[in-house]
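Student: Compute the structure for the input listed below.
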Amino acid sequence: MQFSKSWNWSPLDFVAAGVILFGTAFIIKIILEKSKTLKIRSILILITLALLILVWTELAVGIFGSPFAGS
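Tutor: Predicted structure coming up:
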């Protein structure tokens, strides 16, 4: 890696990160287009961001110890 030797990402890791981030942005865009009230938009976007954080941390450090993270 460019800045630190402690990160050892393969090309598949970069693809997975891209899919997760762009997928989250796409879902938020759909939420903003389809939902009518600010309250519903806010709730759905917060749920989406919470799922993003949970998936990202599970893939990074395996906080739940699931096979999804390679544990």
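Student: CA atoms for contacts and neighbours, from now on please.
Tutor: Noted.
Student: which residue is nearest the centroid of this structure?
Tutor: Geometric centre of the chain, nearest residue: L52, 3.2 Å, by C-alpha atoms, centre = their mean.
Student: Before we compare anything, build this one as well:
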Amino acid sequence: MTANNNRLTLIFSVAGLLLLLPLVAMQFTTEVNWSLFDFIVAGVLLFGTGGLIELSLRNIKTLNQRVLIIAGMLLVLFLIWAELAVGIFGTPFAGN
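Tutor: A predicted model of the protein is given here:
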């Protein structure tokens, strides 16, 4: 059970560190300008994806299914992130 808790701690630590990158960048440049809402949305995306990855690692037994499902989750995360960042697809979701 501690291996699962260590893995969850690692996943959430990486998500937290990724969330700290724009905060640190905002201290050194004006090109990064995130609002509190941006941090909340990014946190939900990162911690939510991390939690779903942990859930799939705990419940899915075969390696092939794990790889496919986690790769699909990461692909969805990156597509949502890209749409929110620059509006690649031009959906109303990104404010277009």
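Student: does the residue nearest to the centre of the first structure belong to a helix or a strand, and which?
Tutor: helix 38-61 (DSSP states H and E).
Student: Per the alignment, name the residue of the first structure opposite V76 of the second structure.
Tutor: Alignment note (TM-score structural alignment): V76 of the second structure maps to L51 of the first structure.
Student: Tell me how far the aligned partner of R41 of the first structure in the second structure lies from L52 of the second structure.
Tutor: Taking TM-score structural alignment, the alignment pairs R41 of the first structure with R66 from the second structure. To L52 of the second structure, R66 of the second structure is 11 Å away according to C-alpha to C-alpha, to the nearest Å.
Student: thinking again about what came up before, tell me the contacts of the match of R41 of the first structure?
Tutor: S56, L57, I60 (C-alpha atoms under 8 Å, 6 or more residues apart in numbering).
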